[in-house]
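**Q** Sequence and predicted structure below; questions after.
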Amino acid sequence: MRIFEEMESEVRGYVRSFPAIFHVARGSEMFDEHGKRYIDFFAGAGTLNYGHNNPLLTDAMIQYLQEGGIVHGLDKATVAKRAFLTKLRDTILAPRNLQYKVQFTGPTGTNAVETALKLARMIKRRSNIISFTNGYHGLTLGALAVTGNYDYKDESYGSRSNVAFMPYDGYLGEDVNTIDYLRLFLEDGSSGIDLPAAIIVETVQGEGGINVASIEWLKALETLCREFDILLIIDDIQVGNGRTGTFFSFERAGIYPDMVTLSKSIGGGLPMALLLMRPELDQWQPGEHTGTFRGNNLAFIAATQALSYWDNDDLAQAVKYKGDLLRKELERIAAKFPELGASVRGLGMVQGLVLPQTGVAGETSAEAFTRGLVIETAGANDHVLKFLPSLLIEEDLLHEGLEIVEQSLAVLVEKRHKLLTGDSE
């Protein structure tokens, strides 16, 4: 690991949690340079919904490159882009009666968020944006301003102006309707909260700790936005692309957002981000919002193949089945270790094992890694063990990974018991 410590910035993060030099990967398995195998419950933070080196995607990319296909094209028209847009329209948007224009932003999710915020402010001629507690939307300055986690913020280099935070669903307890709470601020001209151009929200907060908004809450939020002429932006970067069981995470609520940000798995594992917007919101002048890498043609090739998984209902049903299996097993594991006070929350194949005692989730992740499982933590205090496997993971690998988690928790409980009793053997 010496070259990474010598040459790479201290900002590196995941290499500290998973200290191995990875070499090859396939499906839901990764192998380091010595051949040690790891089951992947991380999936590139949700980028690899279709697994590592999916042959359907890889073969198409290899063929495209061998034929000399355009790789970099700015926003010029290409065969690869035409195929992707056609597939997105015919397989995803049209069957769901969604009419969106597509804007290709920079290559990562925060670029899509920046674009959405800029467009909303331009259209509404209002600067305020409302975001929610524990929300995560990226770390460039505009996206950072609507991200809730204080660890990422510092007044010396980031501006948090023109953003107001409101409590997410359940943040104030089950008895408080936080949409009614938000309404009070919007109705009161002396509340100090300016009427926003847009409200941005994740239907399931991934980095925030696997917090799931209810259908009723999402419907009420959409109604509120319509009533006050506020644009509704759904950030589907991590929990879209089938993660919750439907292609878009908001489908379960039957709402129609004004804008949707997509990245991570939309590119089939390659860098790509885009903004979906209602056609009437497409008010840009040519070149008004641009970027060098807004047209990754190799990602278009991979993405077009990935969308073929949505030609029928098979993947959605598989996500539901495996998501239910994951949930039941986690509930069983939580019940097995009552001294940890664990609980489970999530939707589809984004699940969280909540471990409220300080350090337990992180120690479990570290122990699991030594046993051959890659799994990260989430939440404001890193107190949630975050399950984010590939949607295509084989059932036996899912069980094997869960067994490693169970074993890791058992080791941790035993260590803590020995510390409490003074038994050092």
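**A** The structure has been received and is ready for your questions. Numbering: from 1, shown residues only.

**Q** use CA for all of it now, contacts and neighbours both
**A** Will do.

**Q** ok, and for stretch 347-361, which residues are buried?
**A** Using 16 or more other CA atoms under 10 Å as the burial criterion, the residues of stretch 347-361 that qualify are 347, 348, 349, 350, 351, 352, 353, 354, 355, 356, 360, 361.

**Q** typo on my end, stretch 408-416
**A** Buried residues in stretch 408-416, defined by neighbour count with 16+ other CA under 10 Å: 408, 409, 410, 412, 413.

**Q** nearest to residue 3, of these?
**A** residue 408 (30.5 Å; CA to CA).

**Q** For that closest one, pull up the helix or strand it's in.
**A** Residue 408 belongs to helix 395-421 when elements are defined using DSSP states H and E.

**Q** Centre of the chain to that helix, how far?
**A** 26 Å (CA atoms, centre = their mean, to the nearest Å).

**Q** Ok, stretch 197-213 next?
**A** What separates the centre of stretch 197-213 from the centre of its chain is 9 Å, taken as CA atoms, centre = their mean.

**Q** before we go on, here's another structure to hold up against the first:
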Amino acid sequence: MTITQPDLSVFETVESEVRSYCRSWPTVFDRAQGSRMTDEDGHTYLDFFAGAGSLNYGHNNPVLKRALIDYIERDGVTHGLDMSTTAKRAFLESFQNIILRPRDLPYKVMFPGPTGANSVEAALKLARKVKGRESIVSFTNAFHGMSLGALAVTGNSMKRAGAGIPLVHGTPMPFDNYLDGTYPDFLWFERLLEDQGSGLNTPAAVIVETVQGEGGINVARPEWLRALSDLCERWDMLLIVDDIQMGCGRTGAFFSFEEAGIVPDIVTVSKSISGYGLPLALTLFKPELDIWEPGEHNGTFRGNNPAFVTAAATLDTYWADGQMEKQTLARGEIVEAHLKAITEEHPDAIAEYRGRGLVWGLECNDKPLADKIAKRAFELGLLIETSGPESEVVKLLPALTTTPEELDEGLRILARAVRDCA
């Protein structure tokens, strides 16, 4: 693909140096539909990034777009804080009937501010309020958001350093396979809990991702998650599952913890819950934990009614018949087969591939290689990012609605990018 240098002057002179994704993809995007984005010069890119997981159903999904346009055209409420609206009612009814009841999940639904980090902040505050304790246990290589409470349970040193102040009341423990299976699961964690001299304050809660996306596509085994759930129950700690990126069907089931057969006390949901990329977040928790005072956690934009509209349409369209999970798992098998072939072709360059559903990663032996592969993929017309503590993992996050033909096309581009860079 021949790419003319875009005019980026206004971005470079006016926008802050904090910008990041635009540095990886130096073009000016103009339109997007399904799994493809088009820049202002007419070059089209296959998108295996999907808004960092907030576009599970593709760009400008026509069913969701129609529902949104109809709502706006009839002057439906746009901004409603936490007032009762017809849009909120429709979403809550669909969420209860299509998602919660069939899974026998009794959760109350809270609308915090419309970001994943705010959902995490609400979860941490509630856990501390319920248990009357301050300490939260998280895991190595975790990522839970960029606000101070969420950063305190995030592992990445660069992101933590951006806080500028001490990040307190969070204690990291080894994630599944962090020690390469050399020690029994939770040996260190449980020893600290048992030992009155360990210095670990009894935690209010444990927060975990079933698949660490930003941490490098680290997949927790179902048995590890079950053991963690059991540990939390025995030691009177709440279990919080951060399903912000891995929920809404990314791993197959609507919630990523379903495979393990556990029922967390609190679940954080955001990114693709609106289905359309509109900001929306939920904090779900068991009814007995609902001890909030009115307005104790709030936010001006917690009532994003257009997002309620597209979220309800998403559930009605994609989750009512049970087919989305089967489709995602089948397409995940396509990705896995391609990544297996790439890994076998380049054993010196690629350490391993790993993932679930439609989230996958290729870990590179030479850490800078991942960035080179992502850059070459962009030149070839594929949008992918990297993850991991040193950006050593090529991360694939295609929309759940990506067709088998598009998957094959993108994976062939990836294979060429690896071949060109390895």
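**A** Structure received. Nothing here was measured: the structure is a model prediction, and the numbers come from that model.

**Q** How much space separates residue 417 of the first structure from residue 359 of the first structure?
**A** Using CA to CA, to the nearest Å, we find residue 417 of the first structure at a distance of 15 Å from residue 359 of the first structure.

**Q** er, residue 133 of the first structure I mean
**A** In this view, residue 133 of the first structure and residue 359 of the first structure are 22 Å apart by CA to CA.

**Q** Run through the residues that contact the spatially most central residue of the second structure.
**A** Compute the mean C-alpha point of the second structure, and by CA atoms, centre = their mean the closest residue is residue 245, 1.1 Å away. Residues in contact with residue 245 of the second structure, defined by CA atoms under 8 Å, 6 or more residues apart in numbering, are 52, 53, 54, 213, 269, 270, 271, 272.

**Q** And those residues, which is closest to residue 302 of the second structure?
**A** Nearest to residue 302 of the second structure, judged by CA to CA, of those is residue 270 at 11.9 Å.

**Q** Contacts only, for the closest one.
**A** Residue 270 of the second structure makes contact with 54, 114, 115, 116, 119, 243, 244, 245, 279, 280, 281, 282, according to CA under 8 Å, 6+ apart.

**Q** Closest one of those to residue 161 of the second structure?
**A** residue 116 (20.0 Å).

**Q** Can you tell me what the closest one aligns to in the first structure?
**A** Mapped onto the first structure by TM-score structural alignment, residue 116 of the second structure lines up with residue 109.

**Q** Report how many residues lie close to residue 243 of the second structure.
**A** For residue 243 of the second structure, the neighbour count with other CA atoms under 10 Å is 27.

**Q** any idea what it aligns with in the first structure?
**A** Checking TM-score structural alignment: residue 243 of the second structure goes with residue 236.

**Q** hmm, back to that, compile the buried residues of stretch 347-361 of the first structure into TSV and extend it with columns for distance to residue 333 of the first structure and secondary structure.
**A** Below are those laid out as TSV (distance: CA to CA, whole Å; DSSP: H, G, I helix; E, B strand; the rest coil):
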residue	distance to residue 333 of the first structure	secondary structure
347	18	strand
348	18	coil
349	17	coil
350	17	strand
351	13	strand
352	12	strand
353	9	strand
354	11	strand
355	12	coil
356	15	coil
360	14	helix
361	14	helix
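
**Q** which one among the residues you listed gets closest to residue 187 of the first structure?
**A** Nearest to residue 187 of the first structure out of those is residue 347 (CA to CA; 33.0 Å).

**Q** For residue 395 of the first structure, see how far away the closest one is.
**A** To residue 395 of the first structure, residue 347 of the first structure is 18 Å away according to CA to CA.

**Q** Identify the residues contacting the closest residue to residue 326 of the second structure other than its chain neighbours.
**A** Leaving aside its chain neighbours, residue 326 of the second structure sits nearest to residue 252 (7.1 Å; criterion: CA to CA, 6 or more residues apart in numbering). Going by CA under 8 Å, 6+ apart, residue 252 of the second structure touches 324, 325, 326, 328, 329, 356, 357, 358.

**Q** and the gap between residue 414 of the first structure and residue 420 of the first structure?
**A** Residue 414 of the first structure sits 10 Å away from residue 420 of the first structure when distances are taken as CA to CA.

**Q** Going along the chain, name the helices of the stretch 101-250 of the second structure.
**A** Taking DSSP state H, counting those that start in this stretch as the criterion, the stretch 101-250 of the second structure carries its helices at 116-131, 148-152, 157-161, 187-194, 222-234.

**Q** so how much does the third one differ from the first structure once superposed?
**A** Following the fit onto the first structure, the mean deviation recorded for helix 157-161 of the second structure is 1.2 Å by mean CA distance after the TM-score superposition for the first structure.

**Q** packing partners for that helix?
**A** helix 148-152 (3 or more CA pairs under 8 Å, 6 or more residues apart in numbering; DSSP states H and E).

**Q** in the helix it packs on, what's buried?
**A** Within helix 148-152 of the second structure, the residues that count as buried by 16+ other CA under 10 Å are 148, 149, 150, 151, 152.

**Q** could you dump those to CSV with distance to residue 388 of the second structure?
**A** Listed next are those as CSV, based on distance: CA to CA, whole Å:
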residue, distance to residue 388 of the second structure
148, 21
149, 21
150, 18
151, 16
152, 18
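
**Q** Between these, which sits nearest residue 320 of the second structure?
**A** residue 150 (32.8 Å).

**Q** Give me the distance between whatever residue of the first structure lines up with that closest one and residue 278 of the first structure.
**A** In the first structure, the residue matched to residue 150 of the second structure (TM-score structural alignment) is residue 143. Residue 143 of the first structure sits 21 Å away from residue 278 of the first structure, taking CA to CA as the criterion.

**Q** Surely residue 376 of the second structure touches residue 417?
**A** Yes. Contact status for residue 376 of the second structure versus residue 417: in contact at 5.5 Å, counting by CA atoms under 8 Å.

**Q** now residue 29 of the first structure: how far from residue 401 of the first structure?
**A** 11 Å.

**Q** next one: residue 379 of the first structure
**A** Using CA to CA, residue 379 of the first structure is found at 21 Å from residue 401 of the first structure.
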